[in-house]
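Engineer: The sequence and its predicted three-dimensional model are supplied below.
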Amino acid sequence: MTGTLPRRANAPPAGAPPRHATAPPAGSRPPHATAPPRGTRPPRGAAAPPGTRPPRGAAVPRAVAPWTEEEIARLAEDAARRTPAVSAPAATVRIDGPAARVDLDVVVTHGVHLPTAAEGVRRRVTAGIEAYTGRTVEAVTVTVVGLRLPGEAPAPGGHPGDDREAT
């Protein structure tokens, strides 16, 4: 049997371009398109309309939360405690406007390279405080006040120089 096959009911007429290749009528937009028509976007650097997100990577001003020095000191101690080979951190924080300065006393495991341990503490404390509070950390001073021998149990907390028992 020779000849042509019958055309499907929803197929385009012979010689017409396929449906996906046709452009939408001028001025119409598909319902899923979210970008405004060309030429209607605000210029670069202009403030975004209320209720919209800033572009990725843009600096977003953050309000400085009303954190107390004691709360920031607890954050610093927690961040220092998470640093390997560091135990019993005791922190003192001074707040000066939107910035904070941290002094930390720590006990380090014997045999650890002290500058490396201090730098690890400095980085973790700075990142933790800036992430949680939005404050800039101007300086983190790390003082090693003791060494923990390999067989000793880590101190339960508090100030490393305290000989008092925890109650």
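Structural biologist: It's in. Residues are numbered from 1 along each chain as shown.

Engineer: going forward, measure contacts and count neighbours with C-alpha atoms only.
Structural biologist: Noted.

Engineer: If you count neighbours, what's buried in the biggest helix by length in the chain?
Structural biologist: Among the elements of the chain assigned as helix by DSSP state H, the one spanning the most residues is helix 114-133. By 16 or more other C-alpha atoms under 10 Å, the buried positions in helix 114-133 come out as Ala117, Ala118, Gly120, Val121, Arg122, Arg124, Val125, Thr126, Gly128, Ile129, Thr133.

Engineer: which other helices and strands contact the helix or strand that that helix is followed by?
Structural biologist: Sequence-wise, the next helix or strand beyond helix 114-133 is strand 136-148, with elements assigned using DSSP states H and E. Of the remaining helices and strands, those touching strand 136-148 by 3 or more C-alpha pairs under 8 Å, 6 or more residues apart in numbering; DSSP states H and E are strand 99-109, helix 114-133.

Engineer: Comparison target below:
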Amino acid sequence: MNMTLKDLLEKRRSAISTKWFDAIIDTYPADDSGFLKKQKDRFTNPVGHTFTRGVESILEALIGGEDMNDSIPFLNDIIKVRAIQNFAPSKAIEFIFLLKKVVREELEKEIRQNQINDELLGFESKIDDLALIAFDIYAKCRDQLSELKTDELKRMTFSLLKKANLMSEIPAQEFEHKDLNFNI
């Protein structure tokens, strides 16, 4: 009986999810990756918890053929973490492409046996689309971080000038922190 790629992905979802999570964590230095893998508590390890939930939800959306917008909140959470951690853009979204490798390694034999290369190409195309969405999210996050840093620098400069009695007539409201959040 020939199985479809969707059937195989459903059957091996747990293994794929675990291996994808491990591949993502392996993009971190050894000191950090050990903690991220071992510590399961969401309060002690919020990054690991965010990645676990994100990986599972993104994979579920990809397998289910759902609209990618359904997985964006989880993708957004992972990208925010990686943007704050100053990953280069290519490294920040690299984790999405790691899913292709994990799926090919996990299902290599079945893909050949069931001759489902066309289905695999379609699935990988969805992953590529997800990577494009991730890049847009990363760019917005980095822009927001830059704005926050600029606003903080303005506030600090204003505060220092005011303390030195070099500024007294400019209203402080011009330098107040904007309400910037990462809602994308």
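Structural biologist: Yep, it's here. Quantities reported herein were computed from a predicted structural model and do not represent experimental measurements.

Engineer: Report the TM-score for the pair.
Structural biologist: Once superposed, chain against chain, the TM-score is 0.34 (TM-score structural alignment, normalised by the length of the first structure); 83 aligned residues with a C-alpha RMSD of 4.2 Å.

Engineer: could you dump the buried residues of helix 114-133 of the first structure to TSV with distance to Glu77 of the first structure?
Structural biologist: As requested, these are exported to TSV (distance: C-alpha to C-alpha, whole Å):
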residue	distance to Glu77 of the first structure
Ala117	14
Ala118	13
Gly120	13
Val121	10
Arg122	11
Arg124	10
Val125	8
Thr126	11
Gly128	10
Ile129	10
Thr133	15
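
Engineer: Closest one to Val145 of the first structure out of those, please.
Structural biologist: Proximity of the buried residues of helix 114-133 of the first structure to Val145 of the first structure (C-alpha to C-alpha) peaks at Ala118, which lies at 11.9 Å.

Engineer: For Ala139 of the first structure, which of the helices and strands packed on strand 136-148 of the first structure is the nearest?
Structural biologist: Closest to Ala139 of the first structure of those, according to C-alpha to C-alpha: strand 99-109, at 5.0 Å.

Engineer: angle of that closest one against helix 114-133?
Structural biologist: For strand 99-109 of the first structure against helix 114-133, the angle between stretch directions is 140 degrees (axes from the mean of the first three to the mean of the last three C-alpha atoms, to 10 degrees).

Engineer: Show me which parts of strand 99-109 of the first structure are buried, residue by residue.
Structural biologist: When neighbours are counted by 16+ other C-alpha under 10 Å, the buried residues of strand 99-109 of the first structure are found to be Ala100, Arg101, Val102, Asp103, Leu104, Asp105, Val106, Val107, Val108, Thr109.

Engineer: Which elements pack onto that strand?
Structural biologist: Contacts of strand 99-109 of the first structure with other secondary structure elements, assessed using 3+ C-alpha pairs under 8 Å, 6+ apart, are made with helix 69-81, strand 86-96, strand 136-148.

Engineer: What strand or helix carries Leu130 of the second structure?
Structural biologist: Using DSSP H and E, Leu130 of the second structure falls within helix 117-163.

Engineer: One more: Leu75 of the second structure?
Structural biologist: For Leu75 of the second structure, the element it lies in under DSSP H and E is helix 72-84.

Engineer: Give me the residues contacting that helix.
Structural biologist: Under the criterion C-alpha atoms under 8 Å, 6 or more residues apart in numbering, residues 47, 50-51, 53-55, 57-58, 92-93, 134, 137-138, 141-142, 145, 182, 184 lie in contact with helix 72-84 of the second structure.

Engineer: moving C-terminal of it, what's the next helix or strand?
Structural biologist: As assigned by DSSP H and E, the chain's next helix or strand after helix 72-84 of the second structure is helix 89-114.

Engineer: Show me what that next one packs onto, helices and strands only.
Structural biologist: Identification of packing neighbours for helix 89-114 of the second structure by 3+ C-alpha pairs under 8 Å, 6+ apart yields helix 5-11, helix 13-25, helix 72-84, helix 117-163.

Engineer: Could you rerun that using 6 Å?
Structural biologist: Helices and strands in packing contact with helix 89-114 of the second structure are not found; criterion 3 or more C-alpha pairs under 6 Å, 6 or more residues apart in numbering; DSSP states H and E.
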